[in-house]
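Asks: Quick one, fold the following:
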Amino acid sequence: MTKNKPNQGARKTEALTLRLDPKVRFLIDLLARQKRQSITGVIESAIETYATNFHIEADLWSEEDGEDKTQTVSMYKLSKELYTTDDSFRFMMLVWHCPRLLSYEELRLKETIYSSKFFWDQYPDSTNAVDDIDTDLLREHWVSLLKHVEEHKSSPTVVPYESK
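Replies: Reported below is the predicted structural model:
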């Protein structure tokens, strides 16, 4: 569960429980002491450094071409490009820009959205799926959609969502 510390104001953080080898835990503690940082600060810094050096192909906006183009970017840059506090829009950003990172459950959710006429401005005009999915409608029905997908997860076929 996420909790705000009094000095964080509106900033939210996520709790994460890890199992670490005691030697690695000791190493993190030593790094924190040396850098005069919290253990959390050391781990965040290490992950950001790792993500900066880890590259992946993604379809991102190209100023040169004036359209989305497959580019090799750091995972850190990709996360900056895709992150939004809106769960539904963040999901669609991942679908549009780096679909190969989707898990099975996320693929099922994507397929449910795409098979549901309800979310399309012009169904089934798939020539420009980015523009044809009504993200405002998706946002409005996000919780119901997630519940729908969960209820039909054992179905051998995708069950399109309909507003109730």
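
Asks: For the rest of this, base every contact and every neighbour count on C-alpha atoms.
Replies: Will do.

Asks: Which stretches in the protein count as helices?
Replies: Ranges of helices in the chain, per DSSP state H, are 22-35, 39-53, 75-82, 87-97, 104-115, 129-132, 135-140, 142-151.

Asks: With distance to Asp68 as added columns, please give the ones you listed in JSON lines.
Replies: Below are the helices of the chain laid out as JSON lines (distance: least, C-alpha to C-alpha, whole Å):
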{"stretch": "helix 22-35", "distance to Asp68": "40"}
{"stretch": "helix 39-53", "distance to Asp68": "21"}
{"stretch": "helix 75-82", "distance to Asp68": "12"}
{"stretch": "helix 87-97", "distance to Asp68": "8"}
{"stretch": "helix 104-115", "distance to Asp68": "20"}
{"stretch": "helix 129-132", "distance to Asp68": "11"}
{"stretch": "helix 135-140", "distance to Asp68": "18"}
{"stretch": "helix 142-151", "distance to Asp68": "26"}
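
Asks: Please give the structure of this sequence too, so both can be compared:
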Amino acid sequence: MTKNKPNQGARKTEALTLRLDPKVRFLIDLIARQKRQSITGVIESAIEVYATNFLIEADLWDEETEEDKLQQVSLYKLSKEIYSTDDSLRFMMLVWCCPRLLSYEEVRLKETIYESKIFWDQYPHSVNSREDIDIDVLREHWVSLLKHVDEYKSSPTVVPYKPI
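Replies: Down below sits the predicted model:
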């Protein structure tokens, strides 16, 4: 009988394939040896340091005013604020906090959500307000919504989602 590792299944990781200049690859290896870390650990640490020093404007909760406020924060802080294991919530947090980072496909998805009455608590209340979109309904329809957006990606207009 095999024994489960203590954290097996507790943390999901993502595979990433990179093409690096051999000199950079060697440099990473040297850093890993010096720090007695894995290459993955070195890269993760470097990305976190870079993201900590990279500033961006985002709409985040402000304790003083007790409302969302456009503020300059590190990309690392932004990621901590909006990350969720739930794809639909993570997407909406990105929409609400930093819509400038959305790709074309993500803008199309956002527009489909806002054009679809099913996702609104009160239709329409005010565009891009966190209280307007019912995240539970969005979560329930997420997979079929993604299929719908993909199906109509060539349409010249946004086609609202209607559950079957």
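
Asks: how about CSV for the helices of the first structure, with mean neighbour count and distance to Leu60 of the first structure added?
Replies: Formatted as CSV, the helices of the first structure follow (neighbours: other C-alpha atoms under 10 Å; distance: least, C-alpha to C-alpha, whole Å):
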stretch, mean neighbour count, distance to Leu60 of the first structure
helix 22-35, 13, 35
helix 39-53, 14, 17
helix 75-82, 16, 8
helix 87-97, 18, 6
helix 104-115, 17, 19
helix 129-132, 15, 13
helix 135-140, 14, 19
helix 142-151, 15, 25
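
Asks: The residue lying farthest from the centre of the first structure and Glu63 of the first structure: what is the separation?
Replies: What lies farthest from the middle of the first structure is Gln34; by C-alpha atoms, centre = their mean that is 33.2 Å. Per C-alpha to C-alpha, to the nearest Å, Gln34 of the first structure is found 42 Å from Glu63 of the first structure.

Asks: re the thing from before, out of the helices of the first structure, the one nearest Asn7 of the first structure is which?
Replies: helix 39-53 (15.8 Å; C-alpha to C-alpha).

Asks: And that closest one against the second structure, how far off on average?
Replies: Mean deviation of helix 39-53 of the first structure relative to the second structure after superposition (mean C-alpha distance after the TM-score superposition for the first structure): 0.2 Å.

Asks: From the rest of the structure, what touches that helix?
Replies: 28-29, 31-32, 74-77 (C-alpha atoms under 8 Å, 6 or more residues apart in numbering).

Asks: so where is that helix in the second structure?
Replies: Using TM-score structural alignment, helix 39-53 of the first structure corresponds to residues 39-53 of the second structure.

Asks: And that stretch, how far out from the chain middle?
Replies: 18 Å (C-alpha atoms, centre = their mean, to the nearest Å).

Asks: Same check on stretch 84-97 of the second structure?
Replies: That offset, for stretch 84-97 of the second structure, works out to 6 Å (C-alpha atoms, centre = their mean).

Asks: before we move on, what about stretch 146-164 of the first structure?
Replies: 21 Å.

Asks: Can you list the neighbours in contact with it?
Replies: So stretch 146-164 of the first structure is contacted by 108-109, 111-113, 115-118, 141, 145 (C-alpha under 8 Å, 6+ apart).

Asks: show me the contacts for Glu67 of the second structure.
Replies: Trp61.

Asks: ignore the last one, Pro124 of the second structure
Replies: Contacts of Pro124 of the second structure (C-alpha under 8 Å, 6+ apart): Asp132.
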